[in-house]
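Novice: Next one to model:
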Amino acid sequence: MGLAFEQSRRDSDNNFLILRLVAASLVVYGHSFALAAPCASCIDMFGTLFRYRYSGDIGLHIFFIISGFLVTASFCNRSSLIEFMKARLLRIYPALMVCSVLMILLGAVLTTYDQSSYWSSSETWRFWYLNFTLRGIAFDLPGVFQELKFKAMNGSLWSLAVELRLYFIVAIFGLLGAFRSRRITNIVLIAIVFLAVLKPQWIFFFSKAPENLRVAGFFLLGSLAYMNRSLIPMRWALLVVSVAIAAITFGTVLFEWFAGVTLCYGVFLIAFARKIQLPAILKDYSYGIYLYAWPIQQLIALNAPEWGPYAMFSLALPIAWALGAASWFLIEKTAMRLKRVNVFTWMRSTARNLVPRPSA
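Specialist: Below is the predicted model of the structure:
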């Protein structure tokens, strides 16, 4: 039996929602070890126990695996490029725009600069422009968090620029007809993965940053999983075998590959296993959690510099969840309703209303 996606497109029929919420929480947990005071007795479950990447990386990998799967599905199941891009941009931009404005306002409260210098600084407006548009990423605001180990107002935003570029790659592949053929898609995506490993300088679209290529690789794994969904057997025994192979390769260059494939397979096993019933109030707060957790953790580090990772995580997580819920209900949910609006019909209707009608 392959991935049961055709019958499980909605969150009510699969476990993608809980996976996204867990992934967002893992990012908060992992970042606590970087942003809080050092703690010799505190351990990161993945980095220390499993000798794999730290928890924040695991959470981000899960996000990109799911995104690759669902975004590819979104393109293949939509009738037009415009509808696809509208859905993708509405998912990422409205909440990001609000978060960017709030971070600048928070920076104005926290900055050690006087207000005139803060608001006239090119660094402030560069932060707004790059993060607002995702043309690039700016991490710092003038005079903000300068006394901390990490000075970034929001160190999580870098992945959003990668995500946006991946949307465009999916759109280009779709326009070229690659998704009409499973064989062509497999050849192209696998070739890109090997190219990223052997000649990363050729993948200019993501810059030469290894973390950009790494998360893009997990997105491509998700895309491959969608294109081959009817061929992938869903067996827990196979996951055990995959874990064993990854363990055998530990300490070699193959470990990252096998561990990554194992994580990807595990994500889909959980996603399409028996539905885990969640309280009705739980919606997809994961994006808001991801957007707001880092600034919250920086505020904790600023006001409680002696706190270790566990203490920071225990306070940051519920606050991030609360802000994630607010982002979902006040911004993201409303923005997603606009996906049903036909752009050209709306433009024609607006233009018709703007033209004065002749009086009788």
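
Novice: CA atoms for contacts and neighbours, from now on please.
Specialist: OK.

Novice: quick one, what contacts the residue nearest in space to the middle of the chain?
Specialist: Note on the chain: the residue nearest the mean C-alpha position is F63, at 5.1 Å, using C-alpha atoms, centre = their mean. Contact analysis of F63 by C-alpha atoms under 8 Å, 6 or more residues apart in numbering lists R20, A23.

Novice: secondary structure element for it?
Specialist: F63 belongs to helix 55-76 when elements are defined using DSSP states H and E.

Novice: What's the first helix or strand after that helix?
Specialist: With DSSP H and E, the next secondary element past helix 55-76 is helix 81-110.

Novice: Following up with a second sequence; could you model it the same way so I can compare the two?
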Amino acid sequence: MVAVTPYSVPRDPLLGANHLTAIRWLLASLVALGHLYLLTTAYEPVRIHQWTGGYMAVNGFFVLSGMLIAKSLSFRGDLKAYAVSRALRIYPALIVLLLAFAFVFSPIFSRPGGIENVLSLETWTYVMRVLLLGDPQNAPGGIFAGNLEADFNGPLWTIRYEIAAYILAALGFAVGVLKRPVLTLCAFIAVQTAYLVLPYVMDVSILPTGFVPLLRLSSCFLLGMVLWHWPRARRPHWGLVALAIGAFLWLGSGFGGEFLATLALTGLMLRFGLSDAAHAPVVAIPDYSYGIYIWHYPVMQAVMFLRPDTGPLMLGLLSTPIWLSLSAASWHLVEKAALRLKPKSRPSANLSSPDAPHSVASNERTFS
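Specialist: Just a heads-up that it's a prediction; the model follows:
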């Protein structure tokens, strides 16, 4: 384990070499682990209280995303360049996945399948619906018919919330609200309170579809933005992390349990992801997390389509080498090439974090 890149004291790992890529790997793997069980038994046993590993991993992704997006907006003075960079991070790999849906998964892993599915208007309507941030559920053509879960790619539901968070964060910075630490904290408290309290004061089923998930993920995203504005909060003492974990283990089944779980998870991500010493082998890990997130589910579904009686262990043995290889190909052949097209960063004249050094790390990446 070799420390890389000397830093003057105090060192802010978020602005240099860190272990966040490894954290994203772990979060994506937690989502995949949960789906091994959901697709075979309809129950995810990896949970504490009612909060499953996959569910909390999504929260963790959004916390990291909020922190890194706030960093990006603070150092970028050009919102057009920011928008292009965000699109290049999400869309190229997503387009490849949807082309695979149209030309591979739909004709081969559907009942009925065949070339008719490739030529079907429904197939391409679905592709466009996902690209335009519509509902990714209920894919056409009998995709994975007979499976326990007959949908093409369940995890895609978070993509539109991620992009919505990018847009709202940019608007918040443009009007000056999310540039200010105190106002960002107030926004987080307001959204988090609404998410916690609304189910107790009204029937949330009458709200527009997607409103409650938007509150949930926005609160996580804003927590990450708060962490950007307060660098010292990104270095929580192990005692505070242990306190958050203990509070979650004790009180996590009741009111505010998800919030306690998110705080505990965030503390662990900060301690391990932004550690005092950045170790070269960990820093050098390629960022397959987005590929893992978008490819594991359809590959698992394809295996279940061909072998309906497969259990969780066998599903993992059969599918993991395939989706991991596709994730690697996505990163090396698609995502890295797209990221090289990102506009050059132009430092903003007004940094939002007064404690942050006036330099930008070259490894700015985010996903959820």
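
Novice: before we move on, the earlier item: now which residue in the second structure aligns to the residue nearest to the centre of the first structure?
Specialist: Counting by TM-score structural alignment, F63 of the first structure lines up with F61 in the second structure.

Novice: roughly how far apart are its match and P286 of the second structure?
Specialist: Distance of F61 of the second structure to P286 of the second structure, given as C-alpha to C-alpha, to the nearest Å: 17 Å.

Novice: Could I get the full set of helices for the first structure?
Specialist: Using DSSP state H, the helices found in the first structure span residues 16-35, 55-76, 81-110, 115-120, 122-133, 158-175, 182-198, 210-227, 236-248, 255-271, 286-303, 309-327, 333-337, 343-354.

Novice: So what angle separates the directions of the third one and helix 286-303?
Specialist: The one in question is helix 81-110 of the first structure. On the basis of axes from the mean of the first three to the mean of the last three C-alpha atoms, to 10 degrees, helix 81-110 of the first structure is oriented at 20 degrees to helix 286-303.

Novice: So for helix 81-110 of the first structure, what gets flagged as buried?
Specialist: By neighbour count with 16 or more other C-alpha atoms under 10 Å, helix 81-110 of the first structure contains the buried residues 83-88, 90-96, 99-100, 103-104, 107-108.

Novice: same deal with the fifth one?
Specialist: Of the residues in helix 122-133 of the first structure, those buried under the neighbour-count criterion (16+ other C-alpha under 10 Å) are E123, T124, W125, R126, F127, W128, Y129, L130, N131, F132.

Novice: So the last one sits against L96, correct?
Specialist: If I follow you right, that is F132 of the first structure. Yes: the pair F132 of the first structure / L96 is scored as a contact, 6.9 Å apart, by C-alpha atoms under 8 Å.

Novice: ok, now how distant is whatever residue of the second structure lines up with A95 of the first structure from L99 of the second structure?
Specialist: A95 of the first structure maps onto A93 in the second structure, with residues paired by TM-score structural alignment. A93 of the second structure sits at a distance of 10 Å from L99 of the second structure (criterion: C-alpha to C-alpha).

Novice: How about P236 of the second structure?
Specialist: Distance from P236 of the second structure to L99 of the second structure, by C-alpha to C-alpha: 44 Å.

Novice: go on, A83 of the second structure?
Specialist: Relative to L99 of the second structure, A83 of the second structure is positioned 23 Å away (C-alpha to C-alpha).

Novice: same thing with G60 of the second structure?
Specialist: Taking C-alpha to C-alpha, one finds G60 of the second structure at 29 Å from L99 of the second structure.

Novice: What of A187 of the second structure?
Specialist: A187 of the second structure is 39 Å from L99 of the second structure, by C-alpha to C-alpha.

Novice: what does F144 of the second structure give?
Specialist: 17 Å.

Novice: Next: A242 of the second structure.
Specialist: Separation of A242 of the second structure from L99 of the second structure (C-alpha to C-alpha): 45 Å.

Novice: Could you identify the residue of the second structure that aligns with S159 of the first structure?
Specialist: Using TM-score structural alignment, S159 of the first structure lines up with T158 in the second structure.

Novice: Oh, that last question was meant for V240 of the first structure, not what I typed.
Specialist: For V240 of the first structure, the residue aligned by TM-score structural alignment is A242.
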